[in-house]
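Trainee: Can you look at this prediction? I've put the sequence above it.
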Amino acid sequence: MRAVTQIWKNPSDYLRANQPENPVLFFAPSVLYAQARLFVTGFPGLVTYAVKSNPQEMVIENLWMAGVTGFDVASPVEIRKVHAIAPTAKMHYNNPVRTPNEIAVAVACGVVSYSVDSATELDKLIAHVPARDTEITVRFKLPVAGAAYNFGAKFGATVEFAAQLLARVRDAGFIPSLTFHPGTQCTDPAAWQSYIEAAAQIAQKAGVRIARLNVGGGFPSHREHEIVPQLEATFALIARVTDQAFGADRPALVCEPGRGLVGDAFTLGTSVKAVRDGKHVFLNDGLYGALMECHWV
């Protein structure tokens, strides 16, 4: 991919002037900065960027400069990249499936927050990670609708099993926390309410006072069904429901936006190669380039 640093007022001007043969990805740093500030100043807790949603160095650099001090990393590649760009950043290794070698990379780079959703993965962390000042967050799932894609199909323990894992985390000497993800492009704020209330029940079942509650990503960008996200209202709901559900045992809050944080800062310009049957449009870019058989997310 060739990078062009010339500034254009909007993508349509560039496309009309150049008629590019290949797809063009446009980046608006000012839009990214504004969205980052919206999260940092509006969310009632720590904002961590889900690096996997767009791992380009310029994204990480701009978010760091905008005041995003935490990063949700899912692999050693992402860990090393964030560590090189922002050595003092807080990194949360929230991919709940890891090899011992991957764990070793995280420990060497100073990662002190991990997530789990199974007994075998918890055993790995207990064996390879020093417990002192290290947080383990138990990821759980619920049958909650409202998202374009439900990550509960892959990750998350049941409420009952999450309580068992949480008690084990405490007993092993780690800092116990909980995490969930309501699903990609979640347009129903009630999903967060259901998850937060379930988190309080899990903590109560386990007899554990959790240090933090990670309310996941799932915050939508404006392009989902042309719905303008009411992020401030969602932030307020998260704070209010957490207060009500946990009372005096209220944990600190964490979020990990990905697409909702960076999606609006990028525009992909493509060309229409052909239209068939009045309904099939062929572009010069597509999902099959990444071997992904999925519809719009």
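Mentor: Nice, I can see it.
Trainee: When you work out contacts or count neighbours from here on, use the C-alpha atoms and nothing else.
Mentor: Will do.
Trainee: Show me the helices in the stretch 1-150 of the chain, by range?
Mentor: Counting by DSSP state H, counting those that start in this stretch, the stretch 1-150 of the chain has helices at residues 11-18, 29-42, 57-65, 76-85, 100-108, 119-128.
Trainee: Ok, the stretch 151-297 of the chain next?
Mentor: 159-171, 190-206, 231-246, 259-262.
Trainee: The third one: how far from the chain's middle?
Mentor: When distances are taken as CA atoms, centre = their mean, to the nearest Å, helix 231-246 is centred 18 Å away from the chain's centroid.
Trainee: what's around Gly269, how many residues?
Mentor: Residues lying near Gly269 (other CA atoms under 10 Å) number 17.
Trainee: this is the other structure I want to compare:
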Amino acid sequence: MDTLFAQLADDTNDTFYTVDPRWITQNAQQFSGGFPGTVLYAMKANPLVHVLEALSQGGINHFDVASLAEVQTVHNTLPNAVQYLMNPVKSRHCLHEAYYRHGVRSFVLDSEEELSKLRDVLPERDSTISMFVRYAPSESTAVYDLRGKFGANPALATQLVHQVAASTDWSLGLSFHVGSQAIEDGPWLAALDDADAIVRDTAQHVRHLDIGGGFPGNYLNSMSNTPDLVGRVCEHIQTSPTLKDLNLICEAGRGLVYGGMSLFARVLSRREHSVFCGAGIFGGLLSAQQWLQFPARVWRDAAPYAGSAEATFNIFGPTCDSMDRLAFPYTLASDIREGDWLEFQSTGAYSVSLRTPFNGFYADRIISLPS
């Protein structure tokens, strides 16, 4: 904690992150304990070494990666981890390096073009390869709907399963993704019904089922009971004679790490009901541009500060771009002033990975709290 207090007293820096390894480790243990399969961590949510090490301490040893850079980060941090390259579009160089240099054996596709590429680069008779065919869910109520870019329709997915089975010795799986911050089980259940139909239509070639990510975190405007959600989804799988015996995996990102970090931003100016601080949508709070409201509190004199009264404020980042404004107003101490700090909590997911150095502002200091 001495390092945290030193940062709060440092007038040369206007932003920094804190990482809570204990929270991440405990949450990983709880999530894994409630999921009857293999939990992959989606690297895109937060690639910090502090985070990967805390997840490993919590029993997470399988990782969903999308690029060669992510493959290398996992390999360098946790050499014995198992990696799944679950981006439906990959370069030939990335495929070659992932397979031959880093030992990746699990991949995904959603088109005939990608299948052709995979067959060119990977050995068709390597039965240690697992190939997942990704299909698009029929519905999504997630905060971020991810169906617009990837996923074959069920008919094409069925065709691709047949093609892989006929031309390779690869082990086959299905995958889907209902979106990010999915707080309702309906889209998962509908997607699982599609999986049931595809498996029945493909002569039982499918051995694995990846139900993707989307497991939510808790924010001021978006709350969910993730253990209950996971339980309902997995119960639906167990009631299906077609799906219940498949090897089950998921790609949890936000749900594993959302509460494991805070972003501290110094108050640079207060003008009536507007607060300008050291971080905004370009500096780690992109999700607050229109989707999510992070919990926040004021710090003064190296301690949380509530004040004697509250008022509502609009929050702006430090850049010269007028878009650098959080979508949601915040109720804070009414006497908030220059030199105070705002702690944006629950920024463990899609904050570090989406920050930019736009306009010369960049949150590059990371403090790991005692575990």
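Mentor: Perfect, I can see it now. Bear in mind that the values here come from a model prediction, so they are computed numbers and not experimental data.
Trainee: sorry, back to before: minimum distance to Pro182 of structure 1: which of the helices of the stretch 1-150 of structure 1 has it?
Mentor: helix 29-42 (17.5 Å; CA to CA).
Trainee: quick revisit: and the helices of the stretch 151-297 of structure 1 as a markdown table, adding mean neighbour count and distance to Ala74 of structure 1?
Mentor: Listed next are the helices of the stretch 151-297 of structure 1 as a markdown table, based on neighbours: other CA atoms under 10 Å; distance: least, CA to CA, whole Å:
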| stretch | mean neighbour count | distance to Ala74 of structure 1 |
| --- | --- | --- |
| helix 159-171 | 20 | 21 |
| helix 190-206 | 20 | 22 |
| helix 231-246 | 17 | 25 |
| helix 259-262 | 25 | 15 |
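Trainee: quick one: which of those is nearest Gly217 of structure 1?
Mentor: Short answer: helix 259-262, nearest of these by CA to CA, at 7.8 Å.
Trainee: which one's the longest strand in structure 2?
Mentor: When structure 2 is parsed with DSSP state E, its longest strand is strand 261-271.
Trainee: Which residue in structure 1 aligns with Arg200 of structure 2?
Mentor: Superposed on structure 1 with TM-score structural alignment, Arg200 of structure 2 falls opposite Gln204.
Trainee: Roughly how far does its match sit from Asp249 of structure 1?
Mentor: According to CA to CA, to the nearest Å, Gln204 of structure 1 stands 10 Å off from Asp249 of structure 1.
Trainee: Adding distance to Tyr33 of structure 1, write the helices of the stretch 151-297 of structure 1 out as a markdown table.
Mentor: Shown next, in a markdown table, are the helices of the stretch 151-297 of structure 1 (distance: least, CA to CA, whole Å):
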| stretch | distance to Tyr33 of structure 1 |
| --- | --- |
| helix 159-171 | 36 |
| helix 190-206 | 25 |
| helix 231-246 | 16 |
| helix 259-262 | 9 |
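Trainee: Looking at those helices, which is nearest to Val31 of structure 1?
Mentor: If we rank these by CA to CA, the stretch that ends up nearest is helix 259-262, at 8.5 Å.
Trainee: Give me the mean deviation of that closest one from structure 2.
Mentor: Between helix 259-262 of structure 1 and the corresponding residues of structure 2, superposition yields a mean separation of 1.0 Å, by mean CA distance after the TM-score superposition for structure 1.
Trainee: In structure 2, what range does that helix match?
Mentor: So helix 259-262 of structure 1 sits over residues 254-257 in structure 2, by TM-score structural alignment.
Trainee: From one end of stretch 171-191 of structure 2 to the other, what's the distance?
Mentor: Taking CA to CA as the criterion, the two ends of stretch 171-191 of structure 2 lie 21 Å apart.
Trainee: so that stretch matches what in structure 1?
Mentor: Counting by TM-score structural alignment, stretch 171-191 of structure 2 sits on residues 175-195 of structure 1.
Trainee: Please convert the helices of the stretch 1-150 of structure 1 to TSV, extending it with distance to Thr137 of structure 1 and mean neighbour count.
Mentor: As requested, those are exported to TSV (distance: least, CA to CA, whole Å; neighbours: other CA atoms under 10 Å):
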stretch	distance to Thr137 of structure 1	mean neighbour count
helix 11-18	41	12
helix 29-42	22	17
helix 57-65	24	17
helix 76-85	18	18
helix 100-108	15	16
helix 119-128	10	16
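Trainee: Of all the ones you listed, which one is nearest Val275 of structure 1?
Mentor: From the helices of the stretch 1-150 of structure 1, taking CA to CA, the stretch that ends up closest is helix 11-18, at 19.9 Å.
Trainee: Which strands or helices does the closest one pack on?
Mentor: The helices and strands touching helix 11-18 of structure 1, judged by 3 or more CA pairs under 8 Å, 6 or more residues apart in numbering; DSSP states H and E, are strand 266-269.
Trainee: The strand it packs on packs against which elements?
Mentor: Strand 266-269 of structure 1 packs on helix 11-18, strand 24-27, going by 3+ CA pairs under 8 Å, 6+ apart.
Trainee: Let's have those in CSV, adding distance to Val262 of structure 1.
Mentor: Formatted as CSV, these follow (distance: least, CA to CA, whole Å):
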stretch, distance to Val262 of structure 1
helix 11-18, 17
strand 24-27, 10
